[in-house]
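**Student:** after the sequence you'll find the predicted model.
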Amino acid sequence: MNNLKSRLLLLLSSLLLTVSVQAQDVKFVAITSIVEHPALDNVRRGVEDELKDNGYIVGQNLKLQFQSAQGSSANAAQIAKQFVASKPDVMVAISTPSAQSLAATTKSIPIVFTAVTDPVAAKLTRSWEASGTNVTGVSDALSLDKQIELMLKVKPDLKNIGYIYSPGEVNSTMTLRQLQEQLKPLNINILAVPAQRTSDIPAAARSLKGKVDLIYTTTDNNVVSAYESLTKVANESKIPLVASNPEAVERGALAALGMSYYDLGRQAGKLVIRILNGEKPGDMPPEIGNITQLVVSTIAAERQGITLPEDLIQSAEQVIDK
């Protein structure tokens, strides 16, 4: 009987040890985004697909948590506190406000940012070199030369550009300054209209009627969240609408040259996996997204009173024509 008890105890100990080891093998990744819209949703999908394709399966060896801040900085700060308290292996921040909230809340838990234009200006990293901290990630920075070239192809006689932006978003204010610098030698003016909330977007767009030849939008989260209302004004006012994120074309822009946000997420997912495999984020320099797309819409162009050049249509990766 004693021998049987010993065997049972040994078996029980072995099972408990196995369960313990399995529990240790489950990785915990927490993802947060400042808001949900097509571009940022594609980033999240890319991160999740990269994890899955590398053997991290939810419910088996991966615990995955996602929370959206619904456009609120206060919510972003609260989510950051909740995430840090739950002690994930890696936290993924989609957008600058979400990354800033996480970075302000912990200096130890690894953070991978993505859909952040300039991590240095956002004070997430000191430089584009390995930070030596708990932060790394993938930027969606674009060459503004290429953006200006696209605008001139759409409107060769371009003199005045409308730019609607959220003054609280570092990405947007930084892009505005850079655009102003690069457009000045070309004698092209930029009329910038601040819109603090998504509800301010329609009025901001209407204020540009008769004053600009084209409206250019970046990945400003307020603007992107209310893109259909902006499109409505552009169509009614016959103002060409050019964007820096490809997803905007399906929502009414006539052309966009920008990051493939799904591939940006895949690239960020690779950094997450490296950290899960033991690398330190501080040893990994921030990266820039390496896949861009040109998408055009002949339908939107017609609605906005523009005939797109044939060479622009031919060079696009995707053409929406019906």
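**Tutor:** Looks like it arrived, so ask away.
**Student:** from here on, contacts and neighbour counts on C-alpha atoms
**Tutor:** Will do.
**Student:** what segments of the chain are helices?
**Tutor:** Taking DSSP state H, the helices of the chain run over residues 2-25, 38-53, 73-86, 96-105, 144-154, 170-183, 201-206, 221-225, 227-237, 261-276, 298-303, 310-315.
**Student:** what about versus this one:
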Amino acid sequence: MRRREFVGLLAGAAVALPVSALAQPAGRRIAALWPFKETDPDGQAVFDAFRSGLKELGWGGARIESRWGGGNVETTKAYAAELVRLSPDVIFAHLNAQLGPLSRETRTIPIVFVGASDPVGAGYVASLSHPGGNITGFTLFEPTLAGKWLGLLKEVTPNLTRVALLINPDTAILRGTFYSTAFETAAAGLGIEPVFAKVFNVQDIDAAIAALGKQPGSALIVAPDTFSEVNGDLIVALANQHRVPAVYAISRYAKRGGLISYGPNQYAAVKRATTYVDRILRGERPGDLPVQAPVKFDLVVNLKTAKALGLTIAQSFLLRADEVVE
């Protein structure tokens, strides 16, 4: 084969390679900070969604340095500092309690988040359309969801008179005030007494739900944050034990025995976030990537729990559900 033909053959082979194969310098490293314990099967499922998204985009060979905070504030801070010291190419933060400490540790390493509900108000980004710094990502929840959760509870428990919003000010967005106005406004419109149940530990959760169980016509909204995720199974068990109808923001709790869940699909959101990780690894700046809202929401109803609580769920309600657990 003559030299000119050989060089032409090489050029053609290079063009035939997928873009992902050409864009990956060796040793690219991605860091991720998670709110779960490493042994949590749901945490591993979310991680799998993240890993599979990266693989589909051509980053299956990238090294992922994961740290698992397990809902502990101090542990999460320590892991945030540790990940930044590793100097990864990009960091992924799942939920606000993870993004906060990471944002304080670095203003240069790109960070992609899922779950910071008010990134502008929290000072993470300059604006949703033009973040402007080293942080961008995907929101999960907005204040108006409080009205949606309240409305769902009212549909399944017509005699509802009192609803508590369960929050931990130490881990919740804006110290638990994020949903306040929407919650109070929706409650006033439905003639329901709004209650803010502030909980900081397992004992507080037990006391708050037990108190609701002693007052007929009461129900519970479990606001999403790291604390409620880590203690989700306990909250479900206590709500059912004290016969308190509850709505959750995370679908897995309805699947595990909670009455209702309504909220964005976290697996879909995490997978969408890998597209930003991909774009940053290919040279785009996080400050140029607009913060995006969720596109997929799921309503899950646990019919078995409804029957145990003596509730009759209308067929029209069940038809709206994305999943019915029987």
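**Tutor:** Perfect, thanks for sending it. Fair warning: this is a prediction, and the values are worked out from it, not measured in the lab.
**Student:** residue 129 of the first structure: which of the helices of the first structure is closest?
**Tutor:** Of all the helices of the first structure, helix 261-276 sits nearest to residue 129 of the first structure, with 15.0 Å by CA to CA.
**Student:** just checking, residue 95 of the second structure touches residue 226?
**Tutor:** Yes: look at residue 95 of the second structure against residue 226 with CA atoms under 8 Å: they come within range, at 7.1 Å.
**Student:** need the overlap of contacts for those two.
**Tutor:** The contact sets of residue 95 of the second structure and residue 226 overlap at residue 35 (CA atoms under 8 Å, 6 or more residues apart in numbering).
**Student:** what sits against residue 63 of the first structure?
**Tutor:** 26, 27, 28, 29.
**Student:** same check on residue 118 of the second structure?
**Tutor:** 139, 142, 173.
**Student:** picking that back up, possible to save the helices of the first structure as a markdown table with mean neighbour count and distance to residue 122 of the first structure?
**Tutor:** As requested, the helices of the first structure are exported to a markdown table (neighbours: other CA atoms under 10 Å; distance: least, CA to CA, whole Å):
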| stretch | mean neighbour count | distance to residue 122 of the first structure |
| --- | --- | --- |
| helix 2-25 | 11 | 34 |
| helix 38-53 | 20 | 18 |
| helix 73-86 | 17 | 14 |
| helix 96-105 | 24 | 7 |
| helix 144-154 | 16 | 19 |
| helix 170-183 | 17 | 6 |
| helix 201-206 | 20 | 24 |
| helix 221-225 | 24 | 15 |
| helix 227-237 | 20 | 24 |
| helix 261-276 | 23 | 18 |
| helix 298-303 | 20 | 34 |
| helix 310-315 | 12 | 34 |
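**Student:** how about these, which one is nearest residue 64 of the first structure?
**Tutor:** Closest approach to residue 64 of the first structure among the helices of the first structure is made by helix 38-53 (8.8 Å; CA to CA).
**Student:** okay, which residue is most central for the first structure?
**Tutor:** Ranked by distance to the mean C-alpha position of the first structure (CA atoms, centre = their mean), the top residue is residue 115 at 2.8 Å.
**Student:** find the nearest non-adjacent residue to that residue, please.
**Tutor:** residue 95 (4.9 Å; CA to CA, 6 or more residues apart in numbering).
**Student:** the second structure: which residue goes with residue 188 of the first structure?
**Tutor:** With the correspondence set by TM-score structural alignment, residue 188 of the first structure lines up against residue 192 in the second structure.
**Student:** grab the nearest non-local neighbour of that match.
**Tutor:** residue 161 (4.8 Å).
**Student:** do you know how far the aligned partner of that neighbour in the first structure is from residue 181 of the first structure?
**Tutor:** Under the alignment (TM-score structural alignment), residue 161 of the second structure pairs with residue 159 in the first structure. Separation of residue 159 of the first structure from residue 181 of the first structure (CA to CA, to the nearest Å): 15 Å.
**Student:** which one in the second structure is aligned with residue 115 of the first structure?
**Tutor:** For residue 115 of the first structure, the aligned position in the second structure is residue 115, judged by TM-score structural alignment.
**Student:** contacting residues around its match?
**Tutor:** For residue 115 of the second structure, the contacting residues are 94, 95, 96, 138, 139, 140, 141, by CA under 8 Å, 6+ apart.
**Student:** same check for those, but in the first structure.
**Tutor:** Counting by both residues aligned by TM-score structural alignment, their matches' CA atoms under 8 Å, the first structure reproduces these contacts from those: 94, 95, 96, 138, 139, 140.
**Student:** how many residues are close by the last one?
**Tutor:** This points to residue 140 of the second structure. Counted by other CA atoms under 10 Å, the residues lying close to residue 140 of the second structure total 23.
**Student:** before we move on, what about the second one?
**Tutor:** The local packing of residue 95 of the second structure (other CA under 10 Å) involves 24 other residues.
**Student:** this completes my enquiry, with thanks.
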